[in-house]
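**Student:** sequence? don't have it. structure:
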C-alpha cells in the first residue's frame, strides 16, 4: 500500500510529512559541498596532525620498549649482585662457624672444667639473688604491717586524749557558769545589805 501524498521518503527510509521537514535535493548537495569545502580548508592540516600523532605514538612505544629493556637489564644486574653478596656472606658465616668449632674442640679439659664451674656459680648466684629478693619483700611487708599497727595505735591514743580534753573543757565551762551564778548571788546580797 502506497503512503498518502503528504508523506515523502527522505532517502533514509523515514517517511516525513510534506511541508514540515522535507529535505530537498538542494539541501543534500549543500551538505556535500560543505564537506568538500571542509576538505579543501582543513584536509591538509587534519592529515598532518594525524601523521604527527602517529609519529608521536611510534616514538612513545619505542621509548617505552627501551625503558623496559633498560629496567630489565638493571634488575638482572641488581639480582646478580645481591645473589653474589648473599653467597659471600653465607660463606663467611660458614667459615666463622668452622673456626669457632675448631677453637671449641681445642679447649683443654681444664678450660672446660672452669667453664662448667663458672656456670654452676652463676646458677647459685641467681638462686641466692632470688632468695634474697623474696626475703627482702617479706621484711618490707612485715615492717609495713608493723608500721600500720603503730599508726593505728597512735591514732586511737590521740583520739582518746582528745575526747578526754573535750570532756575536761566541758566540766571547766560548767564550773565557770556555777561560779558566775555564785558571784551574781553574792553581788545581790551585798547590794541588799548595803541599802539596809
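**Tutor:** That came through, no problem. Just so we're clear, the structure is a prediction, and the values are computed from it rather than from any experiment.

**Student:** alpha carbons only for contacts and neighbour counts from here, please
**Tutor:** Fine.

**Student:** Would you mind identifying the next helix or strand past the helix or strand encompassing residue 100?
**Tutor:** Assessed by DSSP states H and E, residue 100 sits inside helix 25-106. Scanning forward in sequence from helix 25-106 by DSSP H and E, the next helix or strand is helix 109-195.

**Student:** tilt between that following helix and helix 25-106?
**Tutor:** 100 degrees (axes from the mean of the first three to the mean of the last three C-alpha atoms, to 10 degrees).

**Student:** Geometric centre of the protein: which residue is closest?
**Tutor:** residue 82 (33.4 Å; C-alpha atoms, centre = their mean).

**Student:** Next one for the comparison:
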C-alpha cells in the first residue's frame, strides 16, 4: 500500500516580511513570548485555521459515526434481547408442554394400576370365597362320612355282640363237643361274611 504524502505547510510571503519587520523594530534582545506567538500566528495562521476546520469536521464526523454506532448497537442489542426472550419463551413452553404430557401419562399409568389392582383384589376375593365354600363343603361331607362310618361300625359291633350272645346261649342249652363247636364257629364266620359283604357293597355304591 502506498503512503499518502503529508501536505507541506506554505508560508505567505507578505506575512513573512511583516514578521521580519516586526522582529527588526524590536531587536533581537527584546523578542518575548508574545512576539514569538505573533510571528507564529503571522507565519502559520492560515494553516492553523485550516487545521482547526479539518479537526472540527473530523470531530463532527466522529461524533456522528459514534452516534450511528450507538444507535446500531442499541438496535442490535434490542433485537438480540428480543430473540433471546422468544427462545426462552419457546423453551419454557416446550418444558411446560412436556411436563403436562408427563403429568397426563403419570395420571393414566396411576389409573391403569389402580384398575388392575382393584381387579386383582376382586378376583382374589372371589377365589378366597370359593376356597372357603369348598372347604366348608369338604368339611361337612367329611364329617358326614365319618359319622356314617362310626354309625356303621357301631351297628356292626352291636350285631356281632348279639350274634355272639345268641351263639353262647345256644351252646349253653346244647351239649357240644369240639367238632360241633368248630362247626358253629364256621357258621358264625359265614354269617359275618355274608353280613359284611352286602353292606360293604352298599356302602361303596352310596359313597
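**Tutor:** Structure's in. What do you need? What you see is a predicted model; the values in this text were computed from it and never measured.

**Student:** TM-score for these two?
**Tutor:** Once the chains are laid over each other, their TM-score by TM-score structural alignment, normalised by the length of structure 1 reads 0.44; 102 aligned residues with a C-alpha RMSD of 2.5 Å.

**Student:** Quick one: the helices in structure 2, in order.
**Tutor:** 13-26, 33-173, 178-206 (DSSP state H).

**Student:** The longest one packs against which elements?
**Tutor:** Judged by 3 or more C-alpha pairs under 8 Å, 6 or more residues apart in numbering; DSSP states H and E, the packing partners of helix 33-173 of structure 2 are helix 13-26.

**Student:** Could you list every helix and strand that the helix it packs on packs against?
**Tutor:** helix 33-173.

**Student:** and the helix it packs on, how far out from the chain's middle?
**Tutor:** 4 Å (C-alpha atoms, centre = their mean, to the nearest Å).

**Student:** could the helices of structure 2 be laid out in JSON lines, adding mean neighbour count?
**Tutor:** Below are the helices of structure 2 laid out as JSON lines (neighbours: other C-alpha atoms under 10 Å):
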{"stretch": "helix 13-26", "mean neighbour count": "14"}
{"stretch": "helix 33-173", "mean neighbour count": "12"}
{"stretch": "helix 178-206", "mean neighbour count": "12"}
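
**Student:** that older thread, quick check: the residue nearest to the centre of structure 1 vs residue 75 of structure 1, distance?
**Tutor:** 10 Å (C-alpha to C-alpha, to the nearest Å).

**Student:** Equivalent analysis for residue 141 of structure 1, please.
**Tutor:** 67 Å.

**Student:** quick one: contacts of stretch 188-205 of structure 2?
**Tutor:** With contacts defined as C-alpha atoms under 8 Å, 6 or more residues apart in numbering, stretch 188-205 of structure 2 is touched by 160, 163.

**Student:** Check the offset of that stretch from the chain's centre.
**Tutor:** 77 Å.

**Student:** Please apply the same query to stretch 56-73 of structure 1.
**Tutor:** 41 Å.

**Student:** what comes up buried for it?
**Tutor:** Residues of stretch 56-73 of structure 1 classed as buried: none (neighbour count, 16 or more other C-alpha atoms under 10 Å).

**Student:** what's in contact with that stretch?
**Tutor:** Looking at stretch 56-73 of structure 1 with C-alpha under 8 Å, 6+ apart, no contacting residue turns up.

**Student:** Next: stretch 148-167 of structure 2.
**Tutor:** So stretch 148-167 of structure 2 is contacted by 188, 192 (C-alpha under 8 Å, 6+ apart).

**Student:** one more time with 10 Å
**Tutor:** 142-147, 168-172, 184-185, 188, 191-192, 195-196, 199, 203 (C-alpha atoms under 10 Å, 6 or more residues apart in numbering).

**Student:** now stretch 106-121 of structure 1
**Tutor:** Taking C-alpha under 10 Å, 6+ apart as the rule, stretch 106-121 of structure 1 contacts 100, 104, 122, 123, 124, 125, 126, 127.

**Student:** With neighbour count as extra columns, can I get these in JSON lines?
**Tutor:** Formatted as JSON lines, the contacts of stretch 106-121 of structure 1 follow (neighbours: other C-alpha under 10 Å):
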{"residue": "100", "neighbour count": "12"}
{"residue": "104", "neighbour count": "12"}
{"residue": "122", "neighbour count": "12"}
{"residue": "123", "neighbour count": "12"}
{"residue": "124", "neighbour count": "12"}
{"residue": "125", "neighbour count": "12"}
{"residue": "126", "neighbour count": "12"}
{"residue": "127", "neighbour count": "12"}
